[in-house]
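> Next come a sequence and a model predicted from it.
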Amino acid sequence: MAFWTYMLKCADGHFYVGHSDNLEARVAAHQSGTIGGYTHCRRPVVLVWSEYFSKREEAIAAERQIKGWSRAKKRALIDGDWGLISRLARSRS
């Protein structure tokens, strides 16, 4: 079974990170407001990043890790700038 960790950019510019076993349905639920919580009042949302995992535990671990990142590091992930992600990780330690 496929599992996804994903990042949405909300209408107010904030990022939301989550995981799902059905990425398209989950993004549609955020977009329609079916899912309450953080994104409900920040619509519309745009999917800006996602990654596939073969195990739910891996997707959850990635979600937790990314949620703890700075905005700059999340932006670098969206841009695929692994060098910047590495530099930002070193600067925090």
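Cool, got the structure. Numbering: from 1, shown residues only.

> Only C-alpha atoms from now on, for both contacts and neighbour counts.
Will do.

> ok, now which ones touch the closest residue to Arg43 other than its chain neighbours?
Leaving out its chain neighbours, the residue that sits closest to Arg43 by C-alpha to C-alpha, 6 or more residues apart in numbering is Ala11, at 5.4 Å. Ala11 makes contact with Arg42, Arg43, Pro44, Val45 under the criterion C-alpha atoms under 8 Å, 6 or more residues apart in numbering.

> ok, and here's another one to check against it:
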Amino acid sequence: MARDYNFWVYIVTNEHESVLYVGMTNDLARRISEHRAGEIPGFTADYRCTKLIYYEHCTDVQDAIAREKQLKKWSRSKKVALIASLNPRWKDLAPEILGE
């Protein structure tokens, strides 16, 4: 019996939308909560990346990892175009994920 797995590749930014961070997780709500609370040390905590502006779902971990790596290699302008194609106003998508 095939089992469905859930993985998300996501992009978060800071209040000023001056930086973009690409990540991957198997629990998007938990990960976004961690980013918002500053619980993940490193880049996202240093730059206060708490605003979820893009995410996509994968059912295979290898696909999710490959997509994350692909997006991380993209230029900022290419990432901005991807975000704008689905979220043109860069609305914070966290409330819909967190049920707020």
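Ah, there it is. Keep in mind the model is a prediction, meaning the values are calculated, not measured.

> List the members of the contacts of Ala11 of structure 1 that persist in structure 2.
Contacts conserved in structure 2 for those, using both residues aligned by TM-score structural alignment, their matches' C-alpha atoms under 8 Å: Arg43, Pro44, Val45.

> got the contact list for the second one?
Listed by C-alpha under 8 Å, 6+ apart, the contact partners of Pro44 of structure 1 are Cys10, Ala11, Gln31.

> all helices for structure 1, in order.
Taking DSSP state H as the test, the helices found in structure 1 are 23-32, 56-67, 71-79, 82-92.

> The longest one vs structure 2, average distance?
Right, the one you point to is helix 56-67 of structure 1. For helix 56-67 of structure 1, the mean deviation from structure 2 after alignment is 0.6 Å (mean C-alpha distance after the TM-score superposition for structure 1).

> Report how many residues lie close to the aligned partner of His30 of structure 1 in structure 2.
In structure 2, the residue matched to His30 of structure 1 (TM-score structural alignment) is His35. Per other C-alpha atoms under 10 Å, the neighbour tally for His35 of structure 2 reads 19.
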